[in-house]
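Asker: my questions concern the predicted model and sequence given below.
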Amino acid sequence: MASIQLQPCGVHLVGSVNLPTTEDVLDRIPPLLSNRLRRLPDGETGKRDHFTAWQRGVFAAAPEAIKRRDPNDQSEIEVPNVTHEQLAMTLAKLPKQLKTQYEDYALDSYALFETRKASGQIPSHTKFQVALPGLVNVVSVLAAPYKLAIEPHYEEAMARSLQRIQDQIRHDELAIQIDVAIEFSFLEGSSYALPYFNPVFPGIIDRLSRFANLVADDVELGFHLCYGDLGHKHFIEPKDTALMVEVANALKKAIRHPIQWIHMPVPIERKDVAYFEPLKNLEFCVPELYLGLVHAHDEGGTRERIAAAQEVVKEFGVATECGMGRTPKEHFATIMEILNSVSSPIV
């Protein structure tokens, strides 16, 4: 088994957790990861466990606008171009103000979080983490002819959701995480999701920074960088961390709000120093870097991945590669055990 130089400090939960209810998440996680969490999400349980798939319901009044996939290879089924008149008719079907419901879930869960924090079940230092997707992660559920037309309406809806969350949750208890996933499909040229704007890289950074800059100055902000988890597979395998570092550097330059944490995935087979080498090119000091190198039933491999990462970067915390919402229920215990075993407390 590889030798870890120093136990990584702290654990980050990406968002979704493979438990039945929010109450289960808030009750079971804190004692399993004692003094290792700076933030606690609600687990994105129920219909939210497949990332943004549930947001299709936002556009239910105009089903023709929703993308369909080939069940055999998950490729997008092409939709013929629509006329201006057809597009106008589709837009007219949608509510004047789209509603994402992210704020509804966040506020309901925060009430449960607050009760448990007051009783001491959740440590006093723990913030309530709300994960919200980068814009393209939802717009990409739409068929190609409708994306650019509907995007501004959805962007406004996300801004309203964020504002309501910030209006009703104490800022010193709130942390916002922006999930960046489909963006990497665009950048890597994966057929899973193709870009609908050009130039791609600046367009991605512009959309993410516009949203990030809506986060209040006294609310923590972090980013989850992701290569997908559909069927427990990436939409494309990352060559190394180079593109994630490039995105992180660009976000830092574009966003006026401080970035408190960044999470990056580490595929199970990547125990080589080369995967982590580009982390040397981060142009700013990330207060909290979390590497998603914990995989179920693989503490030995996890320690090897940690040892390889420590050849490049000394200070980081640990996490799973992605959210656990789609992870088999029977893997929950081993993941918690490994997260706890390979990390040190933050307090």
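Answerer: Thanks, I have it.
Asker: C-alpha only now, for contacts and for neighbours.
Answerer: Will do.
Asker: quick one: contacts of the longest helix along the chain?
Answerer: As assigned by DSSP state H, the longest helix anywhere in the chain is helix 147-168. Identification of contacts with helix 147-168 by CA atoms under 8 Å, 6 or more residues apart in numbering yields 91, 97-103, 106-107, 135, 139-140, 174, 196, 211, 214-216.
Asker: any of those residues buried? List them.
Answerer: 91, 98-100, 102-103, 106-107, 135, 139-140, 174, 196, 211, 215-216 (16 or more other CA atoms under 10 Å).
Asker: before we move on, the earlier item: tell me the buried residues in the longest helix of the chain?
Answerer: Neighbour count says helix 147-168 has 147, 150-151, 153-155, 157-162, 164-166 buried, by 16+ other CA under 10 Å.
Asker: which of the residues you listed sits closest to residue 125?
Answerer: residue 166 (18.8 Å; CA to CA).
Asker: about what we covered before: which one of the buried residues of helix 147-168 is nearest residue 87?
Answerer: Nearest member of the buried residues of helix 147-168 to residue 87, counting by CA to CA, is residue 150, at 9.6 Å.
Asker: what separates that closest one from residue 50, distance-wise?
Answerer: In this view, residue 150 and residue 50 are 22 Å apart by CA to CA, to the nearest Å.
Asker: and the comparison structure, right after this:
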Amino acid sequence: MTATQPEIRSTDAGNIRRGIHLVGSLPPQLNPSPHDAMQWILDETTDEDLATLPCDPDHRWILDWLDALHHVDALQPTRTGDSTSYDDYPQYRVAPRRRLTPEDMTLRRASHTAVVMAARRTLATARELPPAQVSIPGALDLTYLCFGTPLRTLANLGVVREAVLNDVNEIFQRWGHEVVFQLETPATLTLLNRVPAPLRRPVATLLAEQITRLIRDSPLHAQWILHLCHGDLGHRPLVTPASLTPAVRIIRALHEQLKHAGETMPRVHIPMCTGTNAPSTTTAYYHSLRRIPADVDVIAGLADEEHRAESFRALELAENALGRPVAAVAAACGHGRRTPEQAIANAALVRELAHAPHRVFARHGTHGERP
């Protein structure tokens, strides 16, 4: 046994009850209506700890919003496309002598939420419904997606942030604690993974500030989940990180900023694999999870129905690095770009992972291993 290959012994710490987290989107065949989508989720999680009940529109809803901006008078297209990949979706600039307003950029999430809340009343279930989960894209994500260049993004970020906050405020005013907002930000990990190593710490601080500001400026008692993501357009990630260190950097920076601001740290979904790669079974991949503060609830996005054994191993490695069971188990992203069969298989795997024993590993012969 070498210093770099320590002997690993495991003990079963007993069965525990992790929660289940569904990111939101479903294949179109399982999502013909808000009622059907939510009923499917309830039926697939009959006796499970489902903290929220999501109901996103189809998985292209952000792309549909982007296409609809073609009709905004204040915008001019700078690129067209069918939104089938990261290289062919529409982008815009503000037209000369025109002023962009928050109403121009609205996602109309309040209107969608009203439909969802009405459908919730018709669901067939004897269980108490968890709060509705309302997906809210990050303002930085939307702005960069729309405008495509750093200068245009910075120039219009404030308008887009106000549009996002208008939706959040209206939804909270109407439904309060009946809803939980899920802040979705693939741009955060994408940008952090792409900058040179010496810049990652300050960039993590700046990216976390975007999240902090949105939470701080939202209603005081609004509840949030943070959904970090590697991107999933075409079921392909924007980046494939070598470890979970970028995600941990963001979480630590956000935790510090929110604590300083007197705000509550949201539960965080960490993508631990991508749509194209199996969950890592390398111990070092999860090492940085040791640095996550103990009061941060972690949702482990590692359930991959095409790689069942790797998913179970990844859960063991993640929890041992974290030093505790995760709060919930999930896929790395939503099910919208899966087939119905894949979505059903993934939901079944998530249920199994939620009830898997929590295995604690004792290390021996680790002399020379980095802490």
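Answerer: Okay, I see it. Since the model is a prediction, treat every value here as computed from it, not as a measurement.
Asker: circling back to that earlier point, what about the longest helix of the first structure, how far off from the second structure?
Answerer: Taken over the aligned residues, the distance from helix 147-168 of the first structure to the second structure averages 1.3 Å (mean CA distance after the TM-score superposition for the first structure).
Asker: what range in the second structure matches the helix or strand following that helix?
Answerer: Once the chain leaves helix 147-168 of the first structure, the next helix or strand it forms, by DSSP states H and E, is strand 174-180. Under TM-score structural alignment, strand 174-180 of the first structure corresponds to residues 179-185 of the second structure.
Asker: before we move on, what about stretch 331-341 of the first structure?
Answerer: With TM-score structural alignment applied, stretch 331-341 of the first structure matches the range 342-352 in the second structure.
Asker: in the matching stretch, which residues are buried?
Answerer: 342, 343, 344, 345, 346, 347, 348, 349, 350, 351.
Asker: filter the residues you listed down to just the ones in helices.
Answerer: 342, 343, 344, 345, 346, 347, 348, 349, 350, 351.
Asker: okay if I get those as JSON lines plus distance to residue 201 of the second structure?
Answerer: Converted to JSON lines, these look like this (distance: CA to CA, whole Å):
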{"residue": "342", "distance to residue 201 of the second structure": "37"}
{"residue": "343", "distance to residue 201 of the second structure": "36"}
{"residue": "344", "distance to residue 201 of the second structure": "39"}
{"residue": "345", "distance to residue 201 of the second structure": "38"}
{"residue": "346", "distance to residue 201 of the second structure": "35"}
{"residue": "347", "distance to residue 201 of the second structure": "36"}
{"residue": "348", "distance to residue 201 of the second structure": "38"}
{"residue": "349", "distance to residue 201 of the second structure": "35"}
{"residue": "350", "distance to residue 201 of the second structure": "33"}
{"residue": "351", "distance to residue 201 of the second structure": "36"}
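Asker: let me know the closest of these to residue 272 of the second structure.
Answerer: Ranked by distance to residue 272 of the second structure (CA to CA), those are led by residue 350 at 13.9 Å.
Asker: need the three-state assignment for the most far-flung residue of the first structure relative to its centre.
Answerer: Farthest-out residue of the first structure from its mean C-alpha position, per CA atoms, centre = their mean: residue 85, at 36.5 Å. Following DSSP: H, G, I helix; E, B strand; the rest coil, we place residue 85 of the first structure in the helix state.
Asker: re the thing from before, can you pick out the most distant pair from the buried ones among the contacts of helix 147-168 of the first structure?
Answerer: Taking CA to CA, the two most distant members of those are 91 and 174; they sit 34.3 Å apart.
Asker: nearest to residue 127 of the second structure, of the buried residues of stretch 342-352 of the second structure?
Answerer: residue 351 (17.5 Å).
Asker: any idea how far residue 156 of the second structure is from residue 144 of the second structure?
Answerer: 9 Å.
Asker: next one: residue 237 of the second structure
Answerer: For residue 237 of the second structure, the distance to residue 156 of the second structure - CA to CA - is 26 Å.
Asker: try residue 175 of the second structure
Answerer: Relative to residue 156 of the second structure, and taking CA to CA, residue 175 of the second structure is found at 29 Å.
Asker: cool, residue 359 of the second structure as well?
Answerer: Taking CA to CA as the measure, residue 359 of the second structure falls 48 Å from residue 156 of the second structure.
Asker: quick one: which of the buried ones among the contacts of helix 147-168 of the first structure sit in strands?
Answerer: Counting by DSSP state E, those place residue 174 in strands.
Asker: of the buried ones among the contacts of helix 147-168 of the first structure, which belong to helices?
Answerer: Those of these lying in helices (DSSP H): 91, 102, 103, 106, 107, 135, 139, 211.
Asker: and which of those residues is nearest residue 201 of the first structure?
Answerer: Closest to residue 201 of the first structure, out of all of those and judged by CA to CA, is residue 135, at 13.9 Å.
Asker: that closest one maps to what in the second structure?
Answerer: By TM-score structural alignment, residue 135 of the first structure lines up with residue 139 in the second structure.
Asker: alignment lookup: residue 309 of the second structure to the first structure.
Answerer: By TM-score structural alignment, residue 309 of the second structure lines up with residue 300.
Asker: cool, and residue 171 of the second structure?
Answerer: So, by TM-score structural alignment, residue 171 of the second structure is matched to residue 165.
Asker: got the contact list for stretch 311-327 of the second structure?
Answerer: Residues contacting stretch 311-327 of the second structure (CA under 8 Å, 6+ apart): 18-19, 278-281, 283, 286-292, 297-300, 302-304, 353, 358-361.
Asker: PyMOL command to pick out the buried ones of these?
Answerer: In PyMOL, a selection of the buried entries from the contacts of stretch 311-327 of the second structure looks like this (16+ other CA under 10 Å):
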select buried, resi 18+19+278+279+280+281+286+287+288+289+290+292+297+298+299+300+302+303+304+353+358+359+360+361
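Asker: tell me which of the contacts of stretch 311-327 of the second structure fall in strands.
Answerer: 19, 298, 299, 300, 359, 360, 361.
Asker: hmm, residue 12 and the fifth one touching each other?
Answerer: It refers to residue 359 of the second structure. Yes - here residue 359 of the second structure reaches residue 12: they are 4.6 Å apart, a contact under CA atoms under 8 Å.
Asker: next, count neighbours for residue 132 of the first structure.
Answerer: 23 (other CA atoms under 10 Å).
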